[in-house]
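Peer 1: Sharing a sequence plus its predicted fold:
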Amino acid sequence: MEYISTRGNVGKLGFIDAFMMGLGDDGGLLVPREIPVVSAEKMEEWQHLSYQELVLAIFSLYTNGEIPQQDLKDLVYASYGTFRDPHITPVRKLKDDLYLLELFHGPTFAFKDIALQFMGQLYTYVATKQGKKIHILGATSGDTGASAIEGVKGKEGIKICILHPHGKVSKVQELQMTTVQDDNVLNLSVDGNFDDCQRMIKELFADLDFKATHHLAAINSINFVRIMAQTVYYFYAYFQVVKETGAKQVNFSVPTGNFGDIFAGYLAKRMGLPVGKLILATNENNILERFIQEGVYMPGEFVATYSPSMDIQVASNFERYLYYVLGEDAAEIRKRMEQFKSEGKIVIDGEALAKVQTEFGAYSVQGKECLETITRYESSNGYLLDPHSACGVAAADGFTGNQEITISLATAHPAKFNEAIALCGIEQPFPEEISALFEKPQRQTRVDGTLPSVVKELVAFYTG
């Protein structure tokens, strides 16, 4: 397995080098040269594996044997040893044609733990084996930051800085990041929105001198290992539902803003998983819905919503999908991304748009419908959804054109977003780990939304 860039000027990277590069040095996103296809016989074998065993089976298709098997096994079992459910990502039945994939049983109660606990272990492994300094730099709309910090806090040879938009994450998300007191952790609270934070991260990774001088490593979903790790739970969920229902094919409804989680589902489908539609659930920031319905990718006005982790206009992983839609043509991707930079939009039509609409559905969940979904399922099923998971369920319920079983992704524990839950008139008990956060001191640095201000803090942190 080799890794190449969507823009064509980086290629023939091994797994570890691709992991460490994060964003392609040409500004593109790294993808496998060929997506591995799993045979029907292998799929039958995989149905009987535990989650950790399935992780090892899928990772072996991508890691090139660069990590000795026992070392990889140790990394995987250490990564998922802190999860609160023995199934790691259990599936719950909500009704006959709708299942919920719970992805919030990790240490920070969010789906990001599933990939980032492994990435934290892998960064630690590389730092130890190669004697490298690793300075992780990332942006978060809420959950990535806490998960990434949890994975590497206090680790020798690693420093981590996370940018989050000031006042635009939930209080619990903020506390999970900023109550960590380890000296290898820096939280920058940035005046602006997530897109501003993400843009600065990409600019810093694109500055190859800065990247090399300060040993930058990526934790966001620009890093392909994030996508690889998230692919596993699509297979695992499918196997659980098939055992119960005998279904031959399922749909997935995925709340998304950065296109990473749903791209993992697309990758699983390309690998051979029998997926019908990937239903993209958005909120008022619905640039991705418009792309799927009309073929127009153009950021609109940012809107703060009840599901803040989805409040994103420019989706990091969109370029990966565009690469496949346009026939893996790197020259065309370079042209389209330059067009996006100059004109602020990308338009596709004809066969390319028809292909998108065959693979994806889309449904935008407005604030009122999000809260109504939370209230309805709590009342009728006794199940409390967080606002992001509610968007996924609402999209599954509202999407027309499928009569098949749908698995909707529950991306976070409702205690992380009590602001929305309280608006529904629901009082919820907090897990002990979350309640304890409110008694801890916070440590964060507020900066204006300019790159020089961020760079000043980064240089002081990384060289201090």
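Peer 2: Noted; the coordinates are in hand.
Peer 1: contacts, neighbours, all on C-alpha from now
Peer 2: OK.
Peer 1: Show me where the stretch 251-400 of the chain has its helices.
Peer 2: Here the stretch 251-400 of the chain has its helices, by DSSP state H, counting those that start in this stretch, at 260-271, 287-294, 318-325, 330-343, 350-359, 367-380, 387-398.
Peer 1: Mind listing residues that contact the last one?
Peer 2: Contacts to helix 387-398, defined as Cα atoms under 8 Å, 6 or more residues apart in numbering, come from residues 98, 253-255, 279-283, 306-307, 309-310, 362-365, 369-371, 373-374, 406, 408-412, 414, 417, 420-421.
Peer 1: Would you mind listing which of the residues you listed are buried?
Peer 2: In the contacts of helix 387-398, burial by neighbour count holds for 98, 253-255, 279-283, 306-307, 309-310, 362-365, 369-371, 373-374, 406, 408-412, 414, 417, 420-421, counting by 16 or more other Cα atoms under 10 Å.
Peer 1: Take this one as well and set it beside the first:
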Amino acid sequence: MRYVSTRSAAPGKSFSDILLEGLSSDGGLYVPETYPSVDAETLERWRTLLAEDGYAALAFEVLRLFIDDIADADLRGIVQRAYEPGKFIDPAVVPVTRLSDGLWLAHLSNGPSAAFKDMAMQLLGELFAFELQRRDQTITILGATSGDTGSAAEYALGGKPGVKVFMLSPLGRMTPFQQAQMFSIEDPAIINIAVDGVFDDCQDIVKELNADAEFKARHRLGAVNSINWARLMAQVVYYFAAWLQVSDGGPVSFAVPSGNFGNIAAGHVAREMGLPIDRLILATNENNVLEEFFRTGRYRVRGSAETLATSSPSMDISKASNFERFVFDLHGRAPQRVAELFGKRLPDEGEFDLGATAEFDGLADRFGFVAGTSTHADRLAEIRHVFEADGIVIDPHTADAVHVARRSGVDGPIVVLETALPVKFSETIVEAIGVVPPVPDRFRGIEDLPRHVVEVAGNAEAVRKVIESH
């Protein structure tokens, strides 16, 4: 399996090389030269495997289709360490629950940081540790978070030899609990940087510093955001796990809270591999850049002033990095077209419009995407409805997907991908149902701990100075 950039026709690279590189030097994102395919017989074998041997065994089978430069014995050990049942609240790792109205919830927030990002970060931490030891190298992780990526990355990478982490977050844009998860960590190898701006500004800084070849080489910069293919690859696994628990062999649709497009892009990959997915139901909040594209073909990036602060803050994103991977497939994997759209037109004009193109025509039938959006009032109503009907408390991001799923018009089973435990968004939960969500024992008191964070201006030079000083 070789990996190519979405923006050039350069020769493919190995998985281990792109794992450490993160973002391609041409500004593109790495994708497999071809997606592996899975047939019905394999799916039935995996159904038995998941039931008898658990999530880690399934993850190994899926991941080995993408990784051929790590020996099976080593990869199996990496995966078993990443998905050790003891790390997760539920030993099933990704259990599913059926709601009284027929929707399913896939519970992805049982991990160390109580968010779905753990599903990829735990694997990424083990992959980094293995590869750095194999090469006798170190790496400097530069990442950006809108809320959950940061804590998941820091919990996964903390204490890993040869790894230093600089994590950017938008100043004042995360909930108090999310801030406490990150800023309470006492580890000299983890430096939290609060940027005066929104998540998109943080993400732009990460890309700008990665594009500085000399700086990137000197500090051995790597990425844990979903611009790193390994993140997306790990997320593909839970689509298979959910489908195997819900389906009798027929198609299933997935409703996915979407901000940076990584979570639903993994569903796109699973569908391209042959997993019987009917529709990928993309759910956004008031920051509806992605919903607008799938409705009209227009992709328009919004600036900081237009990026609203909402009750589902991890989706307060107006520039979806992983969207480039989908557009690469949409255009028949033509890197010159992607380079023109994302490397030239988007920076120059702030938007592009594919609504009148042949590629956009019939997009939903070819790739399964449908989209919708929610308001704060919608999310409160869904949290209240699920609690009253089923006694389950869902977080506002998951509520967004529940709302859009119910109004999508899609027939057949729909699995909503849960995003985070409700404790991370207590204020919204109390507003919706008047109940303070329970705090898992491992998080009690973290909001009272000392904070370790550096506040900087919203530009790459300010962040560069912090990295240089450490």
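Peer 2: Done, it's in. What you are looking at is a predicted structure, and each value in this text was computed from that prediction instead of being measured.
Peer 1: tell me which residues of the longest helix seen in the first structure are tucked away?
Peer 2: The single longest helix within the first structure, with elements called by DSSP state H, is helix 224-245. Under the neighbour-count criterion of 16+ other Cα under 10 Å, helix 224-245 of the first structure has 224-241 buried.
Peer 1: ok, now stretch 383-402 of the second structure?
Peer 2: 383-386, 393-402.
Peer 1: quick one: it aligns where in the first structure?
Peer 2: Residues 374-393 of the first structure are matched to stretch 383-402 of the second structure when aligned by TM-score structural alignment.
Peer 1: what do you get for stretch 271-288 of the second structure?
Peer 2: With TM-score structural alignment as the criterion, stretch 271-288 of the second structure aligns to 269-286.
Peer 1: gap between the two ends of the matching stretch?
Peer 2: Separation of the first and last residues of stretch 269-286 of the first structure by Cα to Cα, to the nearest Å is 23 Å.
Peer 1: and what of stretch 151-165 of the second structure?
Peer 2: Start-to-end, stretch 151-165 of the second structure (Cα to Cα) is 11 Å.
Peer 1: before we move on, what about stretch 342-349 of the second structure?
Peer 2: End residues of stretch 342-349 of the second structure are separated by 10 Å (Cα to Cα).
Peer 1: Please identify the helix or strand for Glu461 of the second structure.
Peer 2: If you go by DSSP states H and E, Glu461 of the second structure is part of helix 460-469.
Peer 1: residue range for that helix in the first structure?
Peer 2: By TM-score structural alignment, helix 460-469 of the second structure lines up with residues 451-460 in the first structure.
Peer 1: hmm, who's touching that stretch?
Peer 2: Identification of contacts with stretch 451-460 of the first structure by Cα under 8 Å, 6+ apart yields 161, 188, 200, 214, 447-448.
Peer 1: cool, stretch 140-147 of the first structure as well?
Peer 2: 107-108, 110, 112-113, 116-117, 138-139, 162-165, 168-170, 173-174, 176-177, 194, 197-198, 220, 308-312.
Peer 1: Looking at those residues, which are in strands?
Peer 2: 138-139, 162-165 (DSSP state E).
Peer 1: all strands for the stretch 1-150 of the first structure, in order.
Peer 2: 3-5, 30-32, 91-95, 98-102, 134-139 (DSSP state E, counting those that start in this stretch).
Peer 1: Make CSV out of those and add distance to Met20 of the first structure.
Peer 2: Shown next, in CSV, are the strands of the stretch 1-150 of the first structure (distance: least, Cα to Cα, whole Å):
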stretch, distance to Met20 of the first structure
strand 3-5, 12
strand 30-32, 11
strand 91-95, 33
strand 98-102, 29
strand 134-139, 9
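Peer 1: closest to Asp182 of the first structure out of those strands?
Peer 2: strand 134-139 (14.5 Å; Cα to Cα).
Peer 1: residue in the first structure matching Val416 of the second structure?
Peer 2: Alignment note (TM-score structural alignment): Val416 of the second structure maps to Ser408 of the first structure.
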